[in-house]
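A.B. asks: Quick one: sequence and predicted model below, then my questions.
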Amino acid sequence: MSHIQINDTTLRDGEQSAGIAFTVSEKVALATIMDAIGIPELEVGTPAMGGTEAQAITEMTRLGLRCSLLGWNRALRSDIEASIACGLKRVHISIPVSDIQIKAKFGGNCRFVGERLRDSIHFALDQGLYVSIGGEDSSRADESFLIDIALSAQDWGASRFRFCDTVGILDPVTTGQKVSKLVKALSIPVEMHTHNDFGLATANALAGLQAGATSVNTTVNGLGERAGNAATEEVVMALKRLYEIDLNLDTRRLRELSQLVAAASGHPVAPWKAIVGKNVFAHESGIHVHGVLQNPATYEPFAPEEVGIQRQLVVGKHSGRHTVSSLLQQHGITLTKEETQSVLDRVRNLSVEVKRGLTVEELLNLVSTH
């Protein structure tokens, strides 16, 4: 797992979330910050859509970014030509590999799938492009057919094969088994693409990497079709903290990136969202606050500064005296044990009444009216 790279698809699969549409300027801005953070590859959209999509992709190719830019394509010459017209040097070509997808899209003609893929790869290579191939619905494909298609793509000159859990039906154990077989069969890198329909996208992505995949698709805030994809911030920090694999990314800007994507998508981040939610380093429970004040590691898996967040002590129904005392001392107020308990009782009552934590101003007002 020492040579893993992130291929962020926020600007493609992330934007394909129902009801989300990024403007040209938003896509350019997001690509710019992801490049600054150090993400090595971005899947920037679907050039064949034309219009503002093609305009945004073209503008991104002219920015001189350090990261590689990849366009998503069907196995059609016209799609690849659209990618070239946008200035892209790398193309991802998607082809269905499960029986249900092949039946719906190609009338069940598996031979035609191979022919379309072969012709597309040859055309792209003739244009001097880097070619990545995606096995749509790999998780539900016949394993022999999946490996045959992947081996054929490799023989025809593809540089990477994407294993797609298109409808998010895998668990980590099954993911590891399937991806391990694919990795052993191929000499080109395998890339993970997981969806979150059962809440397992990040776990499955990590399982695929443990099984030998070396590239992983992610989206900021876990955006994506239906329940979304593996979240960029989750995969990056899990690799860094759980597996001690530092991808040399500026993780201090992950919260900033998350907020920019939230604004562009029109969907705020849930407070309890892993890694970047505002509650991740917020402590209200008296036992927790007491522990954190003694040693943050008691209730925090890593320092909030690592992802650009500040620790918060919240006063509310579950607070204890240590929380109240600490916050008041920050404002130059020191109370006796009895006075602190009296304020705490009022804090808890008001918190239940307003059904939320209290602001610092509300806390200070309770003290001044004590």
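C.D. replies: It's in. Residues are numbered from 1 along each chain as shown.

A.B. asks: hey, let's count contacts and neighbours off CA atoms from now on
C.D. replies: Will do.

A.B. asks: Can you get me a residue count around the nearest residue to Pro40 once chain neighbours are set aside?
C.D. replies: Nearest residue to Pro40 in three dimensions, chain neighbours excluded: Cys67, at 4.6 Å (C-alpha to C-alpha, 6 or more residues apart in numbering). By other C-alpha atoms under 10 Å, the residues close to Cys67 number 17.

A.B. asks: The one 10 residues further on too?
C.D. replies: In terms of burial, Arg77 registers 17 neighbours under the definition other C-alpha under 10 Å.

A.B. asks: And for Ala153?
C.D. replies: With other C-alpha under 10 Å as criterion, Ala153 counts 25.

A.B. asks: in the strand or helix carrying it, what's buried?
C.D. replies: Per DSSP states H and E, Ala153 falls inside helix 143-155. Within helix 143-155, the residues scored as buried using 16 or more other C-alpha atoms under 10 Å are 143, 146-147, 149-151, 153-154.

A.B. asks: Please enumerate the strands of the stretch 151-300 of the chain.
C.D. replies: For the stretch 151-300 of the chain, applying DSSP state E, counting those that start in this stretch gives strands covering 160-165, 190-194, 215-218, 282-283.

A.B. asks: and these as TSV, adding mean neighbour count and distance to Gly50?
C.D. replies: Shown next, in TSV, are the strands of the stretch 151-300 of the chain (neighbours: other C-alpha atoms under 10 Å; distance: least, C-alpha to C-alpha, whole Å):
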stretch	mean neighbour count	distance to Gly50
strand 160-165	25	25
strand 190-194	29	25
strand 215-218	28	23
strand 282-283	22	44
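
A.B. asks: Mind checking these for the one nearest to Ile80?
C.D. replies: strand 160-165 (16.7 Å; C-alpha to C-alpha).

A.B. asks: next, the one to line up against it:
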Amino acid sequence: MKPTLLDCTLRDGGNQNDWQFTATDVRTIVATLDAARVDVIEVGYRGGSGSKASATAGPSAHCTPEYLAALPDVSHAELAVMVVPTVCPVRAMDDLPDSPVSMVRVAAYPWNIDGVPEYVRAVRALGLKVGVNLMAVSYTTEEQLAEIAGIVAAEAPDVFYIADSFGALTPDDVRGRVELLAERLPTPLGIHAHNNLGLAAANALAGLDAGVTWLDASLCAMARGAGNLATEQAAAFLTAWPKYATHADLPLVCEAAEYVAEQVLPRPMTVRRAEIAAGINDHHFYFQDRIDKISARHGLDPWQVGRRVGAARPRKVLDETVEDVCRELAGATTGRTEETERTDGGDA
């Protein structure tokens, strides 16, 4: 089996450097990955990121016509952009057929997946390939995922991805979800794995075994928090493992990764307490700083607060969400203390 390898450094990696890739960075990354015969290179967002608003974001956060026109010519790879329907109107894609882009990926959460078929139809009408990325897949039950598959099947894309947005899934979780979708969707499946629990590669392989044929990755794992499956590692295990096949030129992929490590990354990708806490508690990494600060103010254990935040499956990263959880926990603690004092007093 030869999986399709998609590099999303210029899109997802922008969460690490505010999409401040220089023109040289963009040319070097695209040209080197194309020479390495990586299948698809995602060059950024059209219209902005849905989860990180930034007034200072660089060019790959918006993929203007001027940015796309300046991309180097490619001879092997297809070029893609991602759109988030909540920030990118359908009409904002109309110029893409005149650009080097041949694929649009539509990213949506389980709670706004209903709007995706409109975008799939619009992209198809432009004569472009279309993918759908289901973000926060860890927040779906089997029943919900089956319903989502039904919605997507009505306007089937060229590939449907599950995105482990919070890095919370295990290989067993991935297998179950992929097998469910494979039974219900007449379309290739993909996985976008985050590395909060150190399982990005293991989850990608579990997905491949269960029927996935597309893999997302980024050079040096560059993305928010703990990062993604690293492109160079994906190319390495696809090269080393006889059951898989790849056209990717591993030394050239590593060359691109070295460039990113030395010239682009503002700091090395790490998996430390904050990244692990977000993964084990199943919430967006951008919650973690809020959880740490607000928990300290309330005198509460941030791990306990994080578990409650993840269990609430919040739709947006807001201070109020953490404040509500802290007030609930503080109230419960006060109630238990008062009850203990009454009981102790009655026994005295």
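C.D. replies: Nice, thanks for sending it over. Here the structure is a predicted model, which is why all the values come from computation and not from measurement.

A.B. asks: Quick TM-score on the pair, please.
C.D. replies: Superposed pair, TM-score by TM-score structural alignment, normalised by the length of structure 2: 0.67. Supporting alignment: 255 aligned residues with a C-alpha RMSD of 2.4 Å.

A.B. asks: before we move on, the earlier item: which position in structure 2 pairs with the residue nearest to Pro40 of structure 1?
C.D. replies: Under the alignment (TM-score structural alignment), Cys67 of structure 1 maps onto Ala77 of structure 2.

A.B. asks: Read off where the helix or strand that contains Ala278 of structure 2 ends up in structure 1.
C.D. replies: For Ala278 of structure 2, the enclosing helix or strand under DSSP H and E is helix 273-281. On structure 1, no counterpart of helix 273-281 of structure 2 exists by TM-score structural alignment.

A.B. asks: Provide the contact partners of that helix at residue level.
C.D. replies: 166-168, 196-197, 225-226, 284-285, 287-289, 303, 306-307, 309-311 (C-alpha atoms under 8 Å, 6 or more residues apart in numbering).

A.B. asks: ditto for stretch 167-186 of structure 2
C.D. replies: 138, 142, 145-146, 149-150, 152-153, 156, 189, 193-197, 199-200, 202-203, 206-207, 209-212, 278-282.

A.B. asks: just stretch 35-43 of structure 2 next, same as before
C.D. replies: 4-11, 30, 33-34, 60, 63, 75-82, 247-250, 252-253.

A.B. asks: any chance you could map the helices in structure 1?
C.D. replies: Applying DSSP state H to structure 1 gives helices spanning 24-37, 51-61, 77-85, 99-106, 110-126, 143-155, 172-185, 201-210, 232-242, 254-265, 286-294, 321-329, 337-354, 360-368.

A.B. asks: And for the closest residue to Ala54 of structure 1 other than its chain neighbours, the neighbour number?
C.D. replies: Closest residue to Ala54 of structure 1 apart from its sequence neighbours, by C-alpha to C-alpha, 6+ apart: Pro47 at 5.0 Å. If you count neighbours by other C-alpha under 10 Å, Pro47 of structure 1 ends up with 27.

A.B. asks: doesn't Gly71 make contact with Pro47 of structure 1?
C.D. replies: Yes. Look at Pro47 of structure 1 against Gly71 with C-alpha atoms under 8 Å: they come within range, at 6.6 Å.

A.B. asks: about what we covered before: could I get the helices of structure 1 as JSON lines with distance to Ile133 of structure 1?
C.D. replies: Below are the helices of structure 1 laid out as JSON lines (distance: least, C-alpha to C-alpha, whole Å):
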{"stretch": "helix 24-37", "distance to Ile133 of structure 1": "22"}
{"stretch": "helix 51-61", "distance to Ile133 of structure 1": "20"}
{"stretch": "helix 77-85", "distance to Ile133 of structure 1": "13"}
{"stretch": "helix 99-106", "distance to Ile133 of structure 1": "16"}
{"stretch": "helix 110-126", "distance to Ile133 of structure 1": "9"}
{"stretch": "helix 143-155", "distance to Ile133 of structure 1": "7"}
{"stretch": "helix 172-185", "distance to Ile133 of structure 1": "14"}
{"stretch": "helix 201-210", "distance to Ile133 of structure 1": "17"}
{"stretch": "helix 232-242", "distance to Ile133 of structure 1": "21"}
{"stretch": "helix 254-265", "distance to Ile133 of structure 1": "27"}
{"stretch": "helix 286-294", "distance to Ile133 of structure 1": "48"}
{"stretch": "helix 321-329", "distance to Ile133 of structure 1": "54"}
{"stretch": "helix 337-354", "distance to Ile133 of structure 1": "54"}
{"stretch": "helix 360-368", "distance to Ile133 of structure 1": "54"}
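
A.B. asks: among these, which is the most enclosed?
C.D. replies: helix 201-210 (a mean of 25; mean count of other C-alpha atoms under 10 Å).

A.B. asks: contacting residues around that one?
C.D. replies: Contacts of helix 201-210 of structure 1 (C-alpha under 8 Å, 6+ apart): 1, 4, 168, 170-173, 175-176, 179-180, 192-196, 215-216, 229-231, 234-235.

A.B. asks: switch the cut-off to 6 Å
C.D. replies: Residues outside helix 201-210 of structure 1 that contact it (C-alpha atoms under 6 Å, 6 or more residues apart in numbering): 172, 176, 179, 192, 194-195, 229-230.

A.B. asks: Leaving out chain neighbours, which residue sits closest to the spatially most central residue of structure 1?
C.D. replies: The centre of structure 1 sits closest to Ala231, judged by C-alpha atoms, centre = their mean, with a distance of 2.2 Å. Leaving aside its chain neighbours, Ala231 of structure 1 sits nearest to Gly222 (3.9 Å; criterion: C-alpha to C-alpha, 6+ apart).

A.B. asks: mind listing what the spatially closest residue to Ile188 of structure 1 that is not a sequence neighbour touches?
C.D. replies: Residue nearest to Ile188 of structure 1 in three dimensions, not counting chain neighbours: Arg160, with 5.5 Å by C-alpha to C-alpha, 6+ apart. Contact analysis of Arg160 of structure 1 by C-alpha under 6 Å, 6+ apart lists 132, 188-190.

A.B. asks: Highest neighbour count among these?
C.D. replies: Neighbour max across the contacts of Arg160 of structure 1 (other C-alpha under 10 Å) = Val190, 28 neighbours.

A.B. asks: okay but that residue is in contact with Cys164, surely?
C.D. replies: No. Counting by C-alpha atoms under 6 Å, Cys164 is not a contact partner of Val190 of structure 1; they are 10.3 Å apart.

A.B. asks: Please say which position in structure 1 Tyr67 of structure 2 maps to.
C.D. replies: Using TM-score structural alignment, Tyr67 of structure 2 lines up with Ala56 in structure 1.

A.B. asks: Touching, Asn221 of structure 1 and Ala231? I think so.
C.D. replies: Yes. Counting by C-alpha under 6 Å, Ala231 is a contact partner of Asn221 of structure 1 at 5.4 Å.

A.B. asks: Distance to Ser78 of structure 1 added to the strands of the stretch 151-300 of structure 1, as CSV?
C.D. replies: Shown next, in CSV, are those (distance: least, C-alpha to C-alpha, whole Å):
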stretch, distance to Ser78 of structure 1
strand 160-165, 21
strand 190-194, 25
strand 215-218, 25
strand 282-283, 51
